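S.K.: sequence first, predicted model second:
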Amino acid sequence: MQITLSDVRVDGRREPMLEPVDLAWSTGECVLVAGEPGHGHTALALVATGRLDPSAGEVRIVPAHAPSRRGGQPARGTAASLRAVTAVVDVPGVSEPDDALTVADVVAEGLALAGRRSLRRDVTRWLAEHSLTADRGRRLDQVPGVVRTALLAALAAEDPDVRFLVLTLPDRHGGEPSGWWEVAQSLAGAGYGVLVQCTRASARDLGADLPPARGGSLHEPPVVALRARPAPPPAPPVAAAPVRTDDDPQEDR
């Protein structure tokens, strides 16, 4: 499955919220886009997931079973179909949770939004499964940035219909970029399509060949800085069946 943006633009009341941009990313892939804060990140996250209509251009979702271009163009995805298979994670002013909430509160809310049971015992079980039991009572603004990103992304992935995740500016919470980039790659390895938005400085820290933003480039839309398709995690070993011998007492029963 793939999401494609073709010459997409979002206009604001006084100036463009997002300059024309082309972008594509698929399930099993993580794509890093870099741009300066305040110049298109929020608009890109929302328009790419069907939560904001573009002023120009086209956003499409291409199902995995869709024919290739040689066999005909796939149908254009509707905003509703995009919203159904995507989640926006920690978008400033849109989907970021209240920093005063405890981790347990955030988990309960996230499970409920994903259509999962969110009773106290469900929250306790989820925290244990994600090695976050010790953080249960901490305020969200007290946890390290990478933990915050991993927590919110994992909750978004609890929705069984979600196939694409957008992580918006995880670098604004501090920490090494390699931490949240590793989170993104692990999600892609699990089969999700992951779009990560960051500053140009963070992209350079991850090895992207991007010059510093100067002059007109300060207002350019986010650009693709890195693209990776991590290998899926190895399958757990299958336990071998016990080998019976002639002396096995079970044979005599």
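M.R.: Arrived safely, thanks for sending. Numbers count the residues shown, from 1 in each chain.
S.K.: going forward, measure contacts and count neighbours with C-alpha atoms only.
M.R.: Fine.
S.K.: can you tell me the element residue 82 falls in?
M.R.: helix 79-85 (DSSP states H and E).
S.K.: what's in contact with that helix?
M.R.: The contact list for helix 79-85, computed with CA atoms under 8 Å, 6 or more residues apart in numbering, reads 49, 50, 51, 53, 61, 161, 162, 163, 164.
S.K.: second one coming, line it up with the first:
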Amino acid sequence: MRLTLDSIGIGDGPGAALPATSAEATADRPGVAAVETEGAPTLASLIAGGRMRPETGRVLLDDADDPAAIREAFALVDTPTVAEPFADLTVATVVREELALADQVSSRENARLLLDAIGLAEHERTRVRALPTEARIRLLCELAILRPGVRGLIVTSPERHGGDTSAWWSVVTDMSARGYAVLVVTGVAAALHIENLRPESSAR
């Protein structure tokens, strides 16, 4: 599976809400879309996830312009104002809500079992706002793939929560190794750091 952003944009010139942006994510290589302007990460994520049409450019899934198929296959992860959990909820509450949305039994016991399985049992009572960035991205990615039909993830601005880029990027590469196509929408500085973390960079 391949998701391609082909020069997607909203507006033009220096004040464009989303300057022309290109990226590609496949099931074996995560993609990175680098954007900087205010609001651009959310716009880019909505467009990449098939929830919104760009004014310029196009989004392709396996070379097909099919927003409905993209919406079915890709979940938005931690997208500001769109798909981010309330900061004051506990991790256990967020898990139970997501289990219900995924048509699974949303009991306390099932929430505990899931958190134990993904290595986050210690954070059961932690408020979402207090989660380390790596744990936050792990939690939200693992919950997103519970939804029926999800084969890809659009992760939005993980760098806004602070922490080490390499830590949350390790979650992205793990999801990719499990066969999910992951696109990270992030700032230019984090994108440059990620490029240095890729295996092909160290082989140069």
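M.R.: All right, it came through fine. Values in this document were obtained by computation on a predicted structure and should not be read as measured data.
S.K.: where along the stretch 1-150 of the first structure do the helices fall?
M.R.: With DSSP state H, counting those that start in this stretch, the ranges of helices along the stretch 1-150 of the first structure come out as 41-48, 79-85, 103-113, 120-129, 145-156.
S.K.: identify whichever of those lies nearest to residue 193 of the first structure.
M.R.: helix 79-85 (10.2 Å; CA to CA).
S.K.: next one: that closest one to chain centre, how far?
M.R.: Distance of helix 79-85 of the first structure from the chain centroid (CA atoms, centre = their mean, to the nearest Å) equals 15 Å.
S.K.: what do you get for stretch 52-67 of the second structure?
M.R.: With CA atoms, centre = their mean as the basis, the mean position of stretch 52-67 of the second structure lies at 18 Å from the chain mean.
S.K.: repeat for stretch 163-183 of the first structure
M.R.: 9 Å.
S.K.: turn the helices of the stretch 1-150 of the first structure into JSON lines, columns for mean neighbour count and distance to residue 197 of the first structure.
M.R.: Output for these, formatted as JSON lines (neighbours: other CA atoms under 10 Å; distance: least, CA to CA, whole Å):
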{"stretch": "helix 41-48", "mean neighbour count": "24", "distance to residue 197 of the first structure": "7"}
{"stretch": "helix 79-85", "mean neighbour count": "17", "distance to residue 197 of the first structure": "19"}
{"stretch": "helix 103-113", "mean neighbour count": "21", "distance to residue 197 of the first structure": "21"}
{"stretch": "helix 120-129", "mean neighbour count": "15", "distance to residue 197 of the first structure": "27"}
{"stretch": "helix 145-156", "mean neighbour count": "21", "distance to residue 197 of the first structure": "12"}
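S.K.: out of those, which comes closest to residue 223 of the first structure?
M.R.: Short answer: helix 41-48, nearest of the helices of the stretch 1-150 of the first structure by CA to CA, at 10.4 Å.
S.K.: average distance between that closest one and the second structure?
M.R.: Mean deviation of helix 41-48 of the first structure relative to the second structure after superposition (mean CA distance after the TM-score superposition for the first structure): 0.8 Å.
S.K.: stretch 108-117 of the first structure: end-to-end distance?
M.R.: 8 Å (CA to CA, to the nearest Å).
S.K.: straight-line length of stretch 138-151 of the second structure, end to end?
M.R.: Note: stretch 138-151 of the second structure ends 16 Å apart using CA to CA.
S.K.: which residues of the stretch 1-150 of the first structure fall in strands?
M.R.: 2-11, 16-26, 30-34, 56-62, 86-89 (DSSP state E, counting those that start in this stretch).
S.K.: dump those strands into CSV; add mean neighbour count and distance to residue 205 of the first structure as well.
M.R.: Shown next, in CSV, are those (neighbours: other CA under 10 Å; distance: least, CA to CA, whole Å):
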stretch, mean neighbour count, distance to residue 205 of the first structure
strand 2-11, 19, 27
strand 16-26, 19, 22
strand 30-34, 25, 12
strand 56-62, 20, 30
strand 86-89, 26, 22
